[in-house]
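# Fold the following and give me the result.
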Amino acid sequence: MNYLKPRFVNKKRRFGISIPERLAKSLDALTQALGADRSSLIREALREYLHDHSHYLKPHECGGVMILLENRDHMYLLHILEEYDDIVCNYNHVHVGRYCIDIVVVSGSSSRIAHLHNRLLSELKCRIRYIPIGKCSLELAEDMQP
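Reported below is the predicted structural model:
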């Protein structure tokens, strides 16, 4: 027995989840293509999701990048962003082939950024990925290592 190693460093907890059949088939196809197992893929996906969202749990000043895909109402997006001009540092709209990509750089209160994120999700009905930047997101990522 190794007395120098903390007892719970690599402790794992097993739990079941229910997902739609199509999602399960996609997961199985990806595990086969990557030569990985389901648990590893789900663990990595969960780690990424927690990295991108857990900083909302503790109020702090931070920054990040919101990437919006499949947004059909650019004028309404601009209207919303004007209401958050205290945290929006930059906005860019680009085309990649026939696809539109909106990129919003934000900096400020984590609660205000979370409010903008949630509002965009609920009102625009598009895909949004928020990527936090800075020391806070890195510290949280270290806490979530396996």
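# okay, CA-based contacts and neighbour counts for the rest of this
Will do.
# quick one, strands of this structure?
For the chain, applying DSSP state E gives strands covering 61-69, 88-96, 99-109, 127-133.
# Before we compare anything, build this one as well:
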Amino acid sequence: MLQKKCMEGEIMGKKRFGISIDEDLTDKLDKLSKALSTDRSAIVEDAIRGVIAEHSHYLYEHECKGIMILVYSEGKGCSIFVRQLIEDFKDIIQFSSHYHTGNNCTEVFFISGNSFRIRDLHSEAKKRKDISVRYLPISEIR
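Reported below is the predicted structural model:
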């Protein structure tokens, strides 16, 4: 596909903007783009698309279902934090399962309820920097 450059330096249908990211992250991005035979912009655009797909349903209130996955290291007080999350959000956590994967713990929640309440759970879980959190709305599974 040919891309026409506009007088302002923009590519038709695309908008150029600058971001600042950590040097180590830039190095990893460069290695990944080389391994995938693509450019950084394509990888960043794909990542942004994924974040929007994962989080856009939080913008409007509705009932939804999904799966939330939390991964954390054992022995850092995370299990107490996660148990408290389960207690605080038991109205939307329909099921939870705990797995040990090497030195990590993986917690899987099946969630059903108000999207704003799910957003609150997601935000609360992400407050801990040592816990990786992903939420996948079931409607997004294809």
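# just to revisit the earlier point, of the strands of the first structure, which is nearest D37 of the first structure?
strand 127-133 (25.0 Å; C-alpha to C-alpha).
# what range in the second structure matches the closest one?
With TM-score structural alignment applied, strand 127-133 of the first structure matches the range 132-138 in the second structure.
# so what corresponds to R22 of the first structure in the second structure?
Match for R22 of the first structure (TM-score structural alignment): D24.
# Can you tell me the number of residues neighbouring its match?
9 (other C-alpha atoms under 10 Å).
# Please apply the same query to R16 of the second structure.
8.
# what's the answer for G63 of the first structure, then?
Around G63 of the first structure there are 23 residues (other C-alpha under 10 Å).
# Residue in the second structure paired with it?
G63 of the first structure maps onto K65 in the second structure, by TM-score structural alignment.
# Now do the same contact list for that match.
Residues near K65 of the second structure by C-alpha atoms under 8 Å, 6 or more residues apart in numbering: 110-113, 137-139.
# Give me the neighbour count for F109 of the second structure.
Quick note: F109 of the second structure (other C-alpha under 10 Å) scores 20 neighbours.
# now do the one 4 residues further on
By the other C-alpha under 10 Å criterion, the neighbourhood of G113 of the second structure contains 16 residues.
# Make sure it is actually in contact with I92.
Yes - if you go by C-alpha atoms under 8 Å, G113 of the second structure and I92 touch, sitting 5.3 Å apart.
# before we move on, the earlier item: quick one: buried ones out of the contacts of K65 of the second structure?
110-113, 137 (16 or more other C-alpha atoms under 10 Å).
# biggest separation within those, which pair?
For those, and using C-alpha to C-alpha, no pair is farther apart than G113 and P137, which are 11.3 Å apart.
# In the first structure, what range does the top helix by length along the second structure match?
Longest among the helix segments of the second structure by residue count, using DSSP state H, is helix 40-55. Aligned by TM-score structural alignment, helix 40-55 of the second structure falls on residues 38-53 of the first structure.
# Appreciated, that's everything.
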